[in-house]
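Engineer: the following block contains a protein sequence and its predicted model.
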Amino acid sequence: MSPLQQAGDFLVTTLFDLYTFILILRFILQYLRVNYYNPFTQFVVKATGSLVVPVRRFIPGWRGIDFATLLVILSVTLLKLTLVTLIRYKTTPFLPGLLIWSIGDILKLTVNIYFFSILIQVFASWVPALSHSPMLEIIQQLTYPIIKPFKKIIPLIGGIDITPIPVILLLQLINILFTNSIIMIGIQIALLR
């Protein structure tokens, strides 16, 4: 790739991933019913509302699942990967492969949300001043469902909770073995033209 293509690829990937990251957070936070009035939650809702709210008028949620947000996440990811394909390979992607690639990309971002949330929670536990941060409150509510089963199995060692370590390792293994495989299959099918 030329430097201009690399710059375009970097900008498209970074900007779309950041926004998709926030959209996925919106979906998860809503599903977990975290504190809506938390400043961090308000930021997520306001940053994504311009796309999600109009779609929600036509696609309602059901049993706590916000299908409008899921559709927006998929649409934004499809657009990102179409642009990436045009920049990297100078071709339009084959739709079935693009869908598979998009699902893998969304799953990878979701796993990364949990990975980074757990890392932030671990580092924040070492800094007492951060213990009352509004963002940390949300991160704890976000990570609790996946850390809880490990807390039942792994005891404290010398008063130190090591449960984040196996969770972080498991999340990375999911990305390496599962989501990366989906992405590679999607890319191969998307470039079949």
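Structural biologist: Sure, I can see it. Numbers count the residues shown, from 1 in each chain.
Engineer: can we go C-alpha only for contacts and neighbour counts from here?
Structural biologist: OK.
Engineer: what's in contact with the helix or strand where Phe40 lies?
Structural biologist: Using DSSP states H and E, Phe40 sits within helix 39-56. Applying CA atoms under 8 Å, 6 or more residues apart in numbering, the external contacts of helix 39-56 come out as 22-23, 25-26, 29, 34-36, 67-69, 72, 134-135, 138.
Engineer: in it, what's buried?
Structural biologist: Buried residues in helix 39-56, defined by neighbour count with 16 or more other CA atoms under 10 Å: Phe40, Thr41, Val44, Val45, Thr48, Gly49, Val52, Val55, Arg56.
Engineer: how many residues are close by the residue nearest to Asp161 when sequence neighbours are not counted?
Structural biologist: Distance criterion CA to CA, 6 or more residues apart in numbering; nearest residue to Asp161, sequence neighbours excluded, is Pro155 at 7.4 Å. By other CA atoms under 10 Å, the residues close to Pro155 number 13.
Engineer: could you look up the SS state of Pro155?
Structural biologist: coil (DSSP: H, G, I helix; E, B strand; the rest coil).
Engineer: of the contacts of helix 39-56, closest to Asp161?
Structural biologist: For the contacts of helix 39-56, the residue nearest Asp161 by CA to CA is Ile138; the value is 19.6 Å.
Engineer: and here's the other structure:
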Amino acid sequence: MYDVNNPLAFIGQLLHVGLTVYLWIIIIGALISWVNPDPYNPVVRFLRRATDPLFIWLRRHVPLIFGGIDFSPIIAIAFIIFLDVSLVPILREQGNILANILIGLGQSLSMLLNFYLIVVIVAAVISFVNPSPYNPIVRILSALTYPVFSWFRRRLPLSFGGIDFTPVLVIALIFLVNTYGAHTLIRMGLNLKLKGGF
């Protein structure tokens, strides 16, 4: 809840609603883009007008296209979650700036790691059924996992008995980074809040 007599808290609530709506617009737009929608459909045109400015800005500053697949929606989702978790509480609480930034960074990082964990698990399971490399889902999974898998394969012997254990190592590393990186940032932020820090 928020105090309507507190203008910053009210602005924070409005920002939260706006970010939530925009988050779903990005998610729906990303899902629709994977099925080659009709570009003249009014819904598709609205989604593109609403998301293209952010996507273009991200692509200009960060290389987000791998294997011909655009991953700017994923970064955009993480960025919106960061704003919702950090900036909105700062406005509501009118303080705890560093604490909320740490929590926002931790939760955004954790979201990205959990997403990649699911991708690695699905890619590992699909690899056992010898899927068609032309399948769009297989292409997306390959574009996401191949750079990481190939980096480890070049440096470590991870195949035993014809089985590639690279996904197992990547999953273990994701758990470690999530536990000692993302969750540590969240705990630091929460501890700062409890101590009434900046």
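Structural biologist: Now that the structure is in, tell me what you want to look at. This structure is a prediction, so every number in the text was calculated from the model and none was measured.
Engineer: coming back round to it: possible to save the buried residues of helix 39-56 of the first structure as JSON lines with distance to Thr143 of the first structure?
Structural biologist: Below are these laid out as JSON lines (distance: CA to CA, whole Å):
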{"residue": "Phe40", "distance to Thr143 of the first structure": "15"}
{"residue": "Thr41", "distance to Thr143 of the first structure": "15"}
{"residue": "Val44", "distance to Thr143 of the first structure": "17"}
{"residue": "Val45", "distance to Thr143 of the first structure": "19"}
{"residue": "Thr48", "distance to Thr143 of the first structure": "21"}
{"residue": "Gly49", "distance to Thr143 of the first structure": "24"}
{"residue": "Val52", "distance to Thr143 of the first structure": "24"}
{"residue": "Val55", "distance to Thr143 of the first structure": "28"}
{"residue": "Arg56", "distance to Thr143 of the first structure": "27"}
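Engineer: list the buried residues for whichever helix or strand Asp17 of the first structure is part of?
Structural biologist: Assessed by DSSP H and E, Asp17 of the first structure sits inside helix 3-32. Using 16+ other CA under 10 Å as the test for burial, helix 3-32 of the first structure gives 5, 8-9, 12-13, 16-17, 19-30.
Engineer: and it, what does it pack against?
Structural biologist: If contacts are counted by 3 or more CA pairs under 8 Å, 6 or more residues apart in numbering; DSSP states H and E, helix 3-32 of the first structure sits against helix 39-56, helix 67-89, helix 95-125, helix 134-153.
Engineer: circling back: shouldn't the residue nearest to Asp161 of the first structure be in contact with Pro149?
Structural biologist: No - Pro155 of the first structure lies out of contact with Pro149 (CA atoms under 8 Å); the separation is 11.5 Å.
Engineer: tell me which of the helices and strands packed on helix 3-32 of the first structure lies nearest to Leu169 of the first structure.
Structural biologist: Closest to Leu169 of the first structure of those is helix 95-125 (CA to CA; 9.0 Å).
Engineer: please point out which parts of that closest one sit buried.
Structural biologist: Those would be 97-115, 117-118, 121, 124, for helix 95-125 of the first structure by 16+ other CA under 10 Å.
Engineer: and that helix against the second structure, how far off on average?
Structural biologist: Helix 95-125 of the first structure, aligned to the second structure and superposed, deviates on average by 1.2 Å (mean CA distance after the TM-score superposition for the first structure).
Engineer: what range in the second structure does that helix sit on?
Structural biologist: Aligning helix 95-125 of the first structure against the second structure (TM-score structural alignment) gives residues 97-127.
Engineer: matching residues in the second structure for stretch 177-188 of the first structure?
Structural biologist: Taking TM-score structural alignment, stretch 177-188 of the first structure hits residues 180-191 over in the second structure.
Engineer: tell me which residues are up against the matching stretch.
Structural biologist: Counting by CA under 8 Å, 6+ apart, Leu98, Ala99, Asn100, Ile101, Leu102, Ile103, Gly104, Leu105, Gly106, Gln107, Leu109, Ser110 sit against stretch 180-191 of the second structure.
Engineer: distance to Ile160 of the first structure for the helices and strands packed on helix 3-32 of the first structure - can I get that in TSV?
Structural biologist: Listed next are those as TSV, based on distance: least, CA to CA, whole Å:
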stretch	distance to Ile160 of the first structure
helix 39-56	28
helix 67-89	38
helix 95-125	11
helix 134-153	12
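Engineer: mind checking how far stretch 19-28 of the second structure is from the chain centre?
Structural biologist: Computed by CA atoms, centre = their mean, to the nearest Å, the separation of stretch 19-28 of the second structure from the middle of its chain amounts to 13 Å.
Engineer: ditto for stretch 158-174 of the first structure
Structural biologist: Worked out by CA atoms, centre = their mean, stretch 158-174 of the first structure lies 19 Å from the chain centre.
Engineer: also stretch 79-89 of the first structure?
Structural biologist: For stretch 79-89 of the first structure, the distance to the chain centre is 20 Å (CA atoms, centre = their mean).
Engineer: kindly report the same for stretch 152-170 of the second structure.
Structural biologist: That offset, for stretch 152-170 of the second structure, works out to 26 Å (CA atoms, centre = their mean).
Engineer: what of stretch 165-182 of the second structure?
Structural biologist: On CA atoms, centre = their mean, the centre of stretch 165-182 of the second structure falls 16 Å from that of its chain.
Engineer: much appreciated, bye for now.
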